[in-house]
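> coordinates only, sequence not included:
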């Protein structure tokens, strides 16, 4: 008995003692400990065990996808409400487990945080809505690993005073990824321009409705 996977055959031996997979498995990073040893059972039992195997395989796929959700230098967007009148998006950069002086265990993003008014490492708030948003990849050259790392180190030690029009969280994120300071939400949203004063932070003008300080 056998069935075909996209990159190899999955078959049961004649004795029905073990599930075997071709050397070119669909997921090269799979965990072999997740595979089932299928003992010799009637045909109905084999099918039942096969279903269990597929379920476990699907769980392993989910684990792989979650682990690889972000890569070093990815921009992460956090949509949030400001003053309950319009949406202001907070941005951060994914750094993962990369070592940086001053970065604590568990901290995996780099951002301009309005609460501390600085460029800091922080922990991704998984309970808060977020997504990968490399929205300028088609227009600017993405920095190399070395370039992104140098920019983070530079901003970590020389983070300038917050300015919604020239130095906000989006400016920081785009500079680190592309080497260009860009903030589309400020330049394209006339209502946001009316609300913000270049000499004051968002928090000084209006308390954000979310628990996270705007950047």
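That came through fine. Just so we're clear, the structure is a prediction, and the values are computed from it rather than from any experiment.

> make it CA atoms for all contacts and neighbour counts henceforth
Will do.

> tell me which stretches of the chain form helices.
43-67, 145-157, 169-178, 184-188, 190-195, 202-205 (DSSP state H).

> now distance to residue 108 too, for those helices, in JSON lines please.
Formatted as JSON lines, the helices of the chain follow (distance: least, CA to CA, whole Å):
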{"stretch": "helix 43-67", "distance to residue 108": "13"}
{"stretch": "helix 145-157", "distance to residue 108": "13"}
{"stretch": "helix 169-178", "distance to residue 108": "14"}
{"stretch": "helix 184-188", "distance to residue 108": "25"}
{"stretch": "helix 190-195", "distance to residue 108": "29"}
{"stretch": "helix 202-205", "distance to residue 108": "24"}
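
> okay, pairing it with this:
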């Protein structure tokens, strides 16, 4: 199922600073969302501890697919909840139309393959049953901005792996990934950085003539 929306396209610009890559939003294009696509919502957090910090909220597009507990007008699945009470955060269905600016962000498609059947199974597994970090005790409704956030959940639903990078955001260096190894995380970052370089500077790619 596809649904057309005008969204902000992302072009990853290579910025070599200590071997890290950063990203910027540079153009607009028409994008169709398919079932299982990851949607990012650029946000700004204004609080005393992190004034005007930028981050991305993440959700998985489900469109008109039917699930138990999903209302007909709900078309996304995400980890969300009032910031004032983190314990009530949970994995629920919601409406894309209420989230503001949004963009397609399947940035790990170059690394992992997807299976719609598995995506459906993971949504059923997590719906109103969002676990805490798997490396710690199981607790319903757990949300932690850096180590167990909406991006971890969205990537788990699509790919089966909990990963959060917050690429190009002010919290990029603060996110943690307790449920994957350091070796896997390093490999992910290296592949994404190499892919960004190939897209922006094709003549610098390893196989360029």
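Perfect, thanks for sending it. Keep in mind the model is a prediction, meaning the values are calculated, not measured.

> now the TM-score, please.
Scored against TM-score structural alignment, normalised by the length of the second structure, the superposed chains reach a TM-score of 0.55; 131 aligned residues with a CA RMSD of 3.0 Å.

> winner for burial among the helices of the first structure?
Of these, the one with the most neighbours on average (mean count of other CA atoms under 10 Å) is helix 169-178, at a mean of 26.

> quick one: that helix aligns where in the second structure?
Using TM-score structural alignment, helix 169-178 of the first structure corresponds to residues 150-159 of the second structure.

> how far does that stretch sit from its chain's centre?
Distance of stretch 150-159 of the second structure from the chain centroid (CA atoms, centre = their mean, to the nearest Å) equals 6 Å.

> returning to that earlier point: so for residue 103 of the first structure, which of the helices of the first structure sits nearest?
Closest to residue 103 of the first structure of those, according to CA to CA: helix 145-157, at 10.3 Å.

> residue in the first structure matching residue 72 of the second structure?
Counting by TM-score structural alignment, residue 72 of the second structure lines up with residue 105 in the first structure.

> for that match, give its distance to residue 123 of the first structure.
9 Å (CA to CA, to the nearest Å).

> just give me the residue closest to the centre of the first structure.
residue 70 (3.5 Å; CA atoms, centre = their mean).

> which residue in the second structure aligns with that residue?
Residue correspondence, TM-score structural alignment: residue 70 of the first structure in this structure matches residue 33 in the second structure.

> that match is in contact with residue 102, isn't it?
No. At 11.0 Å, residue 33 of the second structure and residue 102 do not qualify as touching, with contact defined as CA atoms under 8 Å.

> go through the strand or helix carrying residue 26 of the second structure and flag the buried ones.
Element membership for residue 26 of the second structure (DSSP states H and E) is strand 24-33. For strand 24-33 of the second structure, burial by neighbour count (16 or more other CA atoms under 10 Å) applies to 31, 33.

> quick one: contacts for residue 70 of the second structure?
Shown in contact with residue 70 of the second structure (CA atoms under 8 Å, 6 or more residues apart in numbering): residue 93.

> what about 6 Å?
Applying CA atoms under 6 Å, 6 or more residues apart in numbering to residue 70 of the second structure gives no contacts.

> quick one: it and residue 58 of the second structure, what's the gap?
From residue 70 of the second structure to residue 58 of the second structure the distance is 18 Å (CA to CA).

> so which of the helices of the first structure gets nearest residue 85 of the first structure?
Closest among the helices of the first structure, using CA to CA: helix 190-195, at 9.4 Å.

> check the offset of that closest one from the chain's centre.
The answer for helix 190-195 of the first structure is 29 Å, by CA atoms, centre = their mean.

> contacts for it, please.
Here helix 190-195 of the first structure makes contact (CA under 6 Å, 6+ apart) with no residue beyond itself.

> now which residue in the second structure aligns to residue 134 of the first structure?
Under TM-score structural alignment, residue 134 of the first structure pairs with residue 106 in the second structure.

> separation between the closest residue to its match other than its chain neighbours and residue 183 of the second structure?
Leaving aside its sequence neighbours, residue 106 of the second structure sits nearest to residue 38 (CA to CA, 6 or more residues apart in numbering; 5.5 Å). Counting by CA to CA, the gap from residue 38 of the second structure to residue 183 of the second structure is 24 Å.

> neighbour count: these two, which is higher?
Legend: neighbour count by other CA atoms under 10 Å for residue 38 of the second structure and residue 183, higher for residue 38 (26 against 8).

> right, and the more buried one touches residue 108 too?
No. In this structure, residue 38 of the second structure is not within contact of residue 108 by CA atoms under 6 Å, at 9.9 Å.
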